[in-house]
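>>> I'll drop the sequence and a predicted model, then ask my questions.
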Amino acid sequence: MARFGAGAALMLLSAAFATAASAKDIQNVRSLDIAVSGAIRAHCAMGNIGNMDFGNLERRGLGAETQVALDCNVPFTMTIKGARGGLAHTTMPNGQGPYSGMLPYSLAVEMPVRFPAQQTISRSFNSRQLLSGGVISSNGGIATDGMRLSVDLGQPSGEAGLLAGDYSETITITVSPL
């Protein structure tokens, strides 16, 4: 009499009840549904933007333009905020006497989006609007071809021009997938 372990007994029992499907078991089947699924995670990413140094602000008509990498595989909104509402004098943003301490600017964004056909979305904001944040929607499209940012400096409001010194502004761009 042979002795089997518990594992061997289970394998023999399983083999006794398992049967292979034969052609006659499925001969009346004319169609078969198979569920197939998967997922791709949503992402939005922007490339780095270098600092824009305009140098001597006494020159008129100054502007800068840069191409920025942008890749969003879902519709999104972009919020652009300016910290000071213009290029502000680092110590006297309100100016002094007849000299202004603030230089306004405008910022324009142009980006191609796909719906799947490509369209271009363009928006422009002045520096005062950016204090509360400018919002751009992809209108249901996705972005894979980057965006172009343009900054054009305006005219100072002071009667004598700008106060001597250094000026700066911080612009924050946030991309949020929908």
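Yep, it's here.

>>> drop to CA atoms for contacts and neighbour counts, all remaining ones
Noted.

>>> Which element, helix or strand, includes residue 57?
Of the helices and strands defined by DSSP states H and E, none includes residue 57.

>>> Quick check: it vs residue 15, distance?
Between residue 57 and residue 15 the computed distance is 87 Å (CA to CA, to the nearest Å).

>>> neighbour-wise, which of those two wins?
Higher neighbour count among residue 57 and residue 15: residue 57, with 18 against 10, using other CA atoms under 10 Å.

>>> I'd like the distance between that one and residue 132.
From residue 57 over to residue 132 the distance is 25 Å, taken as CA to CA.

>>> also this one, for the comparison:
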Amino acid sequence: MMRLIIGLCFAACYASPALADEIVDTRTVQIAVDGTISQRCAMGSIPNMDFGDLNRGGLSANARVAFDCNVPFTMNISGSGGALSHTTMPSGQGPYSGALPYALGISMPVRHPSVRTLTRTFDSRELRGGGSFSSNGGIATDGMTLSIQLAAPTGEAGLLAGNYVETITITVSPM
């Protein structure tokens, strides 16, 4: 027991706070802290839009699409034919047209930090060469709405009988 008491006294006499040297004339310390967040743009699936009988004029369809982009972005849109086109005779035949133009509308809220809604409408013929728009420095967090409004047939006798198709491609690129 005596050895323990002597050892504790010895330790108490020679112990120092942390054996740290005092820093002379320094009153601040700087610590660098950093990290990164990767750019991300994500778009949900877009359902196919089947209009059925195209002879019924004024057809339209809307689709709500999940869309989130944590950086400003550019959206490019293209249409494969510039219209809903007849699968075998896109130029039509005789007085019947083989193409049905449409308008594609896009509407989405973007944050700058306050929310503004971007709205843009493209004519299908414009999409043949590709159309684009920018988020103007905003980010998207609340999805978007796509709308397609079919135009009236351009042929003097209406549309040629058959199936009509168009493929619209939307590509999002972070800025």
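Right, received. Where do you want to start? This structure is a prediction, so every number in the text was calculated from the model and none was measured.

>>> so residue 79 of the second structure makes contact with residue 127?
Yes. Taking CA atoms under 8 Å as the definition, residue 79 of the second structure is a contact partner of residue 127 at 4.9 Å.

>>> quick one: common contacting residues for these two?
Common contact partners of residue 79 of the second structure and residue 127 (CA atoms under 8 Å, 6 or more residues apart in numbering): none.

>>> residues in contact with the equivalent of residue 34 of the second structure over in the first structure?
Residue pairing (TM-score structural alignment): residue 34 of the second structure is matched to residue 37 of the first structure. Taking CA under 8 Å, 6+ apart as the contact definition, residue 37 of the first structure lies against nothing.

>>> Ignoring the adjacent residues along the chain, who's closest to the residue nearest the centre of the first structure?
Nearest to the mean C-alpha position of the first structure, by CA atoms, centre = their mean, lies residue 175 at 3.6 Å. Closest residue to residue 175 of the first structure in three dimensions, ignoring its sequence neighbours and counting by CA to CA, 6 or more residues apart in numbering: residue 78, at 4.5 Å.

>>> which residue lines up with that neighbour in the second structure?
With TM-score structural alignment defining the correspondence, residue 78 of the first structure maps onto residue 75 in the second structure.

>>> what's the answer for residue 177 of the first structure, then?
Residue 177 of the first structure maps onto residue 174 of the second structure when the alignment is built from TM-score structural alignment.

>>> residue contacts, the closest residue to its match other than its chain neighbours?
Using CA to CA, 6+ apart and skipping the chain neighbours, the partner closest in space to residue 174 of the second structure is residue 73 (4.3 Å). Taking CA under 8 Å, 6+ apart as the contact definition, residue 73 of the second structure lies against 134-139, 172-175.

>>> Where do the helices of the second structure begin and end?
Per DSSP state H, the second structure carries helices over the ranges 2-14, 124-128.

>>> I'd like those laid out as CSV, including distance to residue 116 of the second structure.
Formatted as CSV, the entries for those read as follows, by distance: least, CA to CA, whole Å:
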stretch, distance to residue 116 of the second structure
helix 2-14, 69
helix 124-128, 25
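
>>> Counting neighbours, what do you get for the residue nearest to residue 175 of the first structure?
For residue 78 of the first structure, the neighbour count with other CA under 10 Å is 15.

>>> how much space between it and residue 108 of the first structure?
When distance is defined by CA to CA, residue 78 of the first structure is 13 Å away from residue 108 of the first structure.

>>> Check residue 57 of the first structure too.
Distance from residue 57 of the first structure to residue 108 of the first structure, counting by CA to CA: 20 Å.

>>> tally of neighbours for the counterpart of residue 94 of the second structure in the first structure?
Here residue 94 of the second structure is matched to residue 97 in the first structure, going by TM-score structural alignment. A count of neighbours around residue 97 of the first structure, defined by other CA under 10 Å, yields 11.

>>> next one: residue 139 of the first structure
The number of residues near residue 139 of the first structure, taken as other CA under 10 Å, comes to 13.

>>> mind listing what the counterpart of it in the second structure touches?
In the second structure, the residue paired with residue 139 of the first structure according to TM-score structural alignment is residue 136. Residue 136 of the second structure makes contacts with 72-73, as judged by CA under 8 Å, 6+ apart.

>>> Run a quick neighbour tally on residue 72 of the first structure.
When neighbours are defined as other CA under 10 Å, residue 72 of the first structure has 22 of them.

>>> now do the one 5 residues further on
Using other CA under 10 Å, residue 77 of the first structure has 15 neighbouring residues.

>>> my read: residue 61 of the second structure touches residue 147, true?
Yes. Counting by CA under 8 Å, a contact exists between residue 61 of the second structure and residue 147, whose distance comes to 5.6 Å.

>>> Which one's more surrounded, these two?
residue 147 (17 against 13).

>>> thinking the residue nearest to the centre of the first structure is in contact with residue 81, fair?
No. When contacts are counted by CA under 8 Å, residue 175 of the first structure is not listed as touching residue 81 (11.7 Å).
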